[in-house]
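> The following comprises the amino acid sequence and a computationally predicted model.
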Amino acid sequence: MTTVLVERHPGWLSITLNRPERLNSLNDEMHAALRAALTEAREDSSCRAVLLTGSGRGFCAGQDLSERLRAPDAAAPDLGHTVETFYNPLIRQLRSLPKPIVCAVNGVAAGAGVNIALACDIVIAGKGARFVLSFAKLGLIPDSGGTYHLPRLVGEARARGLALLGEPLSAETAADWGLIWKTVEDENLHEEAFSLAKHLSEQPTFGLGQIKSALNASSHNTLDQQLDLERDLMRRAGQTDDYAEGVAAFIEKRKPHFSGLG
């Protein structure tokens, strides 16, 4: 069975993790397929937004631990190699994609599954979803950017509690804490996610990519550096046809028709 399903829609791409019998836990094959789908989204000029979700009753349970079982006399696995080879490139690819990524969390997101969701741009979850930073219960640390994104999203105190205790966090609490954008009724999740991806695919894509670049840089820039970056990105955005179209549509009181091009 294909571990990642890719479906084309007018202007956007849906990517579905597809190992429902394993709660969409990640193995090497799924990593390769997911990264290939994201590369396709980057290189396809007709794709202006991405929706990432999971099939079945969960979004992603993180690493498939059945692939980490070892005989008593075998050498310990090099998990640093796994992180460097698979997870770090995936998170970098998600964060640097110059197109908005919507993540729809259905059911459980655990371990790296949480942090993959947090690397996306807008996360919505069904009210029955749960987020579980389960690393501590295995003697591990949150990888896939977890120690980076968590304190920035929810503050250090809550990040420490989530990481050290590994207790499930409800979707509604996740939204209240600012971990995700919002929750919706479970039965409406995919309809809401599709609508959001479609909306983003009709917006000024180049400008949205510039917003992503600016927000990504803000975590390490000084205020002066960020002001200079805003100036430079604004200069480039102001030269696009989409900016001209947005102004014209505003003045003419009509819906804009953006090309998405830079």
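Great, that's in hand. Numbers count the residues shown, from 1 in each chain.
> CA only for contacts and neighbour counts going forward, please
Fine.
> could you pull out the strands for the protein?
Counting by DSSP state E, the chain has strands at residues 4-9, 12-17, 50-54, 58-60, 101-105, 108-110, 122-126, 130-132, 169-170, 182-184.
> what about the fourth one, distance to the chain center?
Relative to its chain's centre, strand 58-60 lies at 13 Å (Cα atoms, centre = their mean, to the nearest Å).
> which parts of stretch 33-44 are buried?
For stretch 33-44, a neighbour-count test (16 or more other Cα atoms under 10 Å) marks A33, L34, R35, A37, L38, A41, R42 as buried.
> Looking at these, which are in helices?
A33, L34, R35, A37, L38, A41, R42 (DSSP state H).
> can those go into TSV with extra columns for distance to G56?
Listed next are these as TSV, based on distance: Cα to Cα, whole Å:
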residue	distance to G56
A33	18
L34	17
R35	21
A37	20
L38	21
A41	23
R42	26
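> so which of the buried residues of stretch 33-44 would you say is closest to N106?
Nearest to N106 among the buried residues of stretch 33-44, counting by Cα to Cα, is L34 at 17.7 Å.
> Could you find the closest non-adjacent residue to the closest one?
V4 (6.2 Å; Cα to Cα, 6 or more residues apart in numbering).
> so the one you found touches I15, yeah?
Yes - at 6.8 Å, V4 counts as touching I15 under the criterion of Cα atoms under 8 Å.
> what do the two both touch?
Residues touching both V4 and I15 by Cα atoms under 8 Å, 6 or more residues apart in numbering: L34.
> quick revisit: out of the strands of the chain, which one sits most buried?
Highest mean neighbour count among the strands of the chain (mean count of other Cα atoms under 10 Å): strand 58-60, with a mean of 30.
> State the distance from T240 to I116.
32 Å (Cα to Cα, to the nearest Å).
> same deal with N18?
Counting by Cα to Cα, the gap from N18 to I116 is 15 Å.
> and which of the buried residues of stretch 33-44 is nearest to G62?
The nearest one, if we look at the buried residues of stretch 33-44 relative to G62 and count by Cα to Cα, is L34, at 13.5 Å.
> okay, T240 and I116: which has more neighbours?
Ranked by neighbour count (other Cα atoms under 10 Å), T240 and I116 place I116 first, with 24 against 17.
> wait, what's in contact with that one?
Contacts of I116 were listed using Cα under 8 Å, 6+ apart, and they are I91, S144.
> Ok, the one 4 residues further on next?
Contacts for C120 (Cα under 8 Å, 6+ apart) come out as L94, R95, P100, I101, V102, C103.
> and the second one, how many neighbours?
Summarising burial for R95: neighbours were counted as other Cα under 10 Å, giving 19.
> Quick check: the gap between the residue nearest to it when sequence neighbours are not counted and D232.
Leaving aside its sequence neighbours, R95 sits nearest to A119 (Cα to Cα, 6+ apart; 5.9 Å). From A119 across to D232, the span is 25 Å (Cα to Cα).
> another one to put next to it:
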Amino acid sequence: MADTQLAIERKGEILYGTFTQEKGVHSFSLGLLDQLDGFLARIEDEPAVRAAIITARGRIFSLGTDMTQIETGLGDFRQFRHYLDRFNAVMDRLERAPVPTIAAVNGLTRAGGIEVVLACDVAVIVRGARIGDIHTAQFAIPAGGSTQRLPRRIGVPRAKDLIWSGRFLAADQAVDWGLCHALAEDDALIETAEALAATYIDKPRQCLFECKTLINRSVTMSPADGIELEKQQFLHYVQNYPYVRDAFGAFRDAKRAPVVAS
């Protein structure tokens, strides 16, 4: 059986990564992680890309690590450590991507699948989808970031409940809890994700990246330290990106739109 592949396509200012599988279900192998890493490298290397959408074909987003990989890892812990290091390195790179990243959740999502969603900045989900961590239902614990990113997304008590219970959330509850940002009709998932992206990509890429970096760091800093960092980054940003002056002038004059720079 062929492994899950990542189909990569760019349309205008958005780069799309789509999990595909000829037969079976979408799951993670080392090969798929390499492809996702290549997808992230394109985001970093192509300044014209202003947003990225990760989705999947069919009715499954991702069911996590490939079963063959798990069976091999349980027999060789050094190999399992290598896989987990690789998975987490790619998730960290996804979390730090220099553009807004949107998970477009098209169906059933669990384990490594929810960890991809958590590494993305925001997520939209179709009404018929279900999403959960489910590791404890298999008497296991997460190893791809759920215990760290899920509390920051939905709060500590809800994260404990979802991980301890091993249950799935329906799409509307995932939105209500803040795990996903928006609910989409089954035939309008990508359009909903693109509409969300459109509200971001009319700003300079660096502007969004600076904000993202500060927000991501806020969870590990005191408010006072975070505000000091914010002031420092603001002064550096204004000094080094001249289009900020133009934007202030356009806002003051109210006669023209500011120039959007890369």
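Cool, got the structure. Note that the structure is a prediction, hence the values are computed from the model and not measured.
> follow-up on the earlier one: go through the strands of structure 1 and name the closest to A244 of structure 1.
Once these are compared by Cα to Cα, strand 12-17 is nearest, at 23.3 Å.
> F168 of structure 2 corresponds to which position in structure 1?
In structure 1, the residue matched to F168 of structure 2 (TM-score structural alignment) is P168.
> what about its match, distance to H149 of structure 1?
Distance, P168 of structure 1 to H149 of structure 1, by Cα to Cα: 17 Å.
> Which residue lies nearest the spatial centre of structure 2?
Residue closest to the mean C-alpha point of structure 2, counted by Cα atoms, centre = their mean, is C120 at 1.2 Å.
> Which residues are in contact with the closest residue to that residue other than its chain neighbours?
Spatial nearest neighbour of C120 of structure 2, excluding adjacent residues (Cα to Cα, 6+ apart): T101 at 5.2 Å. T101 of structure 2 makes contact with A51, A52, I53, I54, L94, C120, D121, V122, according to Cα under 8 Å, 6+ apart.
> Around the nearest residue to M91 of structure 2 once chain neighbours are set aside, how many other residues sit close by?
The shortest distance from M91 of structure 2 to any non-neighbouring residue, by Cα to Cα, 6+ apart, is to A119 (5.8 Å). The number of residues packed near A119 of structure 2 is 26, by other Cα under 10 Å.
> I'd like the distance from stretch 154-173 of structure 2 to the chain centre, please.
Centroid separation between stretch 154-173 of structure 2 and its chain, computed with Cα atoms, centre = their mean, is 18 Å.
> any idea how far G178 of structure 1 lies from I122 of structure 1?
As judged by Cα to Cα, G178 of structure 1 and I122 of structure 1 stand 11 Å apart.
> With S213 of structure 1 instead?
Taking Cα to Cα, one finds S213 of structure 1 at 15 Å from I122 of structure 1.
> what do you get for E67 of structure 1?
Using Cα to Cα, E67 of structure 1 is found at 31 Å from I122 of structure 1.
> do the same with G62 of structure 1
Applying Cα to Cα, the value for G62 of structure 1 to I122 of structure 1 is 19 Å.
> and if you look at P20 of structure 1?
23 Å.
> Please enumerate the helices of structure 2.
Here structure 2 has its helices, by DSSP H, at 30-45, 67-75, 77-95, 112-119, 146-154, 156-165, 171-177, 189-198, 205-218, 223-240, 243-253.
> ok and the longest one relative to helix 112-119, angle-wise?
Yep, that's helix 77-95 of structure 2 we're talking about. Angle of helix 77-95 of structure 2 versus helix 112-119, following axes from the mean of the first three to the mean of the last three Cα atoms, to 10 degrees, is 40 degrees.
> Check the offset of helix 77-95 of structure 2 from the chain's centre.
16 Å.
> Quick one: list the elements packing against that helix.
The elements that helix 77-95 of structure 2 packs onto, with contact taken as 3 or more Cα pairs under 8 Å, 6 or more residues apart in numbering; DSSP states H and E, are helix 30-45, helix 67-75, helix 112-119.
> closest one to T199 of structure 2 among those?
helix 30-45 (18.6 Å).
> Could you list the residues in contact with that closest one?
Applying Cα under 8 Å, 6+ apart, the external contacts of helix 30-45 of structure 2 come out as 3-6, 8, 15, 17, 49, 52, 83, 86-87, 90, 93-94, 97-99.
> And G107 of structure 2? What does it align with in structure 1?
Per TM-score structural alignment, the equivalent position to G107 of structure 2 in structure 1 is G107.
> which residues touch its match?
Residues in contact with G107 of structure 1 (Cα under 8 Å, 6+ apart) are R57, G58, F59, G126, G128, A129, R130.
> Can you redo these as a markdown table, where the extra columns are distance to G145 of structure 1?
As requested, the contacts of G107 of structure 1 are exported to a markdown table (distance: Cα to Cα, whole Å):
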| residue | distance to G145 of structure 1 |
| --- | --- |
| R57 | 24 |
| G58 | 21 |
| F59 | 18 |
| G126 | 23 |
| G128 | 24 |
| A129 | 21 |
| R130 | 19 |
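> In structure 2, which of those residues still touch?
On the basis of both residues aligned by TM-score structural alignment, their matches' Cα atoms under 8 Å, what survives of the contacts of G107 of structure 1 in structure 2 is R57, G58, F59, G126, G128, A129, R130.
> burial of the closest residue to the fourth one other than its chain neighbours, as a residue count?
Put plainly, it is G126 of structure 1. Counting by Cα to Cα, 6+ apart, G126 of structure 1 lies nearest to D186, which is 4.2 Å off, once chain neighbours are set aside. Residues lying near D186 of structure 1 (other Cα under 10 Å) number 16.
> Against Q239 of structure 1, how distant is D186 of structure 1?
Remark: distance between D186 of structure 1 and Q239 of structure 1 (Cα to Cα) = 42 Å.
> Does E230 of structure 1 touch K212 like I think?
No - with contact defined as Cα under 8 Å, E230 of structure 1 does not count as touching K212 (11.6 Å).
> Show me whatever sits in contact with both of those two.
Counting by Cα under 8 Å, 6+ apart, nothing touches both E230 of structure 1 and K212.
> Now do the match of F168 of structure 2 against R130 of structure 1, distance only.
6 Å.
> repeat for L164 of structure 1
As for L164 of structure 1, its distance to R130 of structure 1 is 17 Å (criterion: Cα to Cα).
> Could you do A109 of structure 1 as well?
6 Å.
> Same question for A75 of structure 1.
Plainly put, A75 of structure 1 is 34 Å away from R130 of structure 1 if you go by Cα to Cα.
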